[in-house]
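Student: Fold the following, please.
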Amino acid sequence: MEIDQPYGTPERDVMCVMVCGKLVDIDLHGRRYDGLVGLIRAGGTDMSEAMVAASAAWEYARYDSDQTMPGFRAAACQQGRGL
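Tutor: Alright, predicted model coming up:
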């Protein structure tokens, strides 16, 4: 999540709603651009997938090997949701 990018603050707010009150697991993958990179799960839900499916975040295909993300993005766009 990049707060200084367009829609960064609303993206953060959606993530906060999704994880509020839930146990969160974080699998750190390393560092990039002065920040941590990892996979976040809340209540067993992959937050990357949930955020893209809600159109609250964009996939970054260059670094993403998850082949389901384009489908989540396309469905959100077709339904006129979010970003």
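Student: When you work out contacts or count neighbours from here on, use the C-alpha atoms and nothing else.
Tutor: Noted.
Student: So in this structure, which helix runs the longest?
Tutor: Identified as the longest helix of the chain according to DSSP state H is helix 8-19.
Student: Show the subsequent helix or strand relative to that helix.
Tutor: strand 24-32 (DSSP states H and E).
Student: for comparison, sequence B:
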Amino acid sequence: MDLKSVKEYFAWLYYQYQIISCCAVLEPWEQSMFNTILLTIVAMVVYTAYVFIPIHIRLAWEFFSKICGYHSSVSS
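Tutor: Presented below is the predicted three-dimensional model:
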């Protein structure tokens, strides 16, 4: 793949994003506000998942391992 085709592919993806999210009909300042808010929400979801999902997985593992009778040799 050459650089031109990669650039065209990303331009096509961005165009698809604009069509799906209806950003193509917004004014430029509205597009930037929409993109900023969307990026902020995505960043908050990713951060929350990174921080809290491992904790919940560990707690669920401990809970179900106690129910099933599995006792780990590592004490906490």
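Student: Next, the TM-score between them, please.
Tutor: For this chain pair, the superposition-based TM-score is 0.26 by TM-score structural alignment, normalised by the length of the second structure; 37 aligned residues with a C-alpha RMSD of 4.4 Å.
Student: what packs against the longest helix of the first structure?
Tutor: Counting contacts by 3 or more C-alpha pairs under 8 Å, 6 or more residues apart in numbering; DSSP states H and E, helix 8-19 of the first structure packs against helix 47-53.
Student: Tell me the buried residues in whichever helix or strand comes after the helix it packs on?
Tutor: As assigned by DSSP H and E, the chain's next helix or strand after helix 47-53 of the first structure is helix 69-78. Using 16 or more other C-alpha atoms under 10 Å as the test for burial, helix 69-78 of the first structure gives 69-70, 72-73, 75-76.
Student: returning to that earlier point: so for the longest helix of the first structure, what gets flagged as buried?
Tutor: Using 16+ other C-alpha under 10 Å as the test for burial, helix 8-19 of the first structure gives 11-12, 15, 18-19.
Student: quick one on the thing from earlier: which one of the buried residues of helix 69-78 of the first structure sits closest to residue 31 of the first structure?
Tutor: residue 69 (21.9 Å; C-alpha to C-alpha).
Student: and the residue sitting nearest the centre point of the second structure, which of the three is it?
Tutor: Nearest residue to the geometric centre of the second structure (C-alpha atoms, centre = their mean): residue 46, 4.7 Å. With DSSP: H, G, I helix; E, B strand; the rest coil as the basis, residue 46 of the second structure sits in helix.
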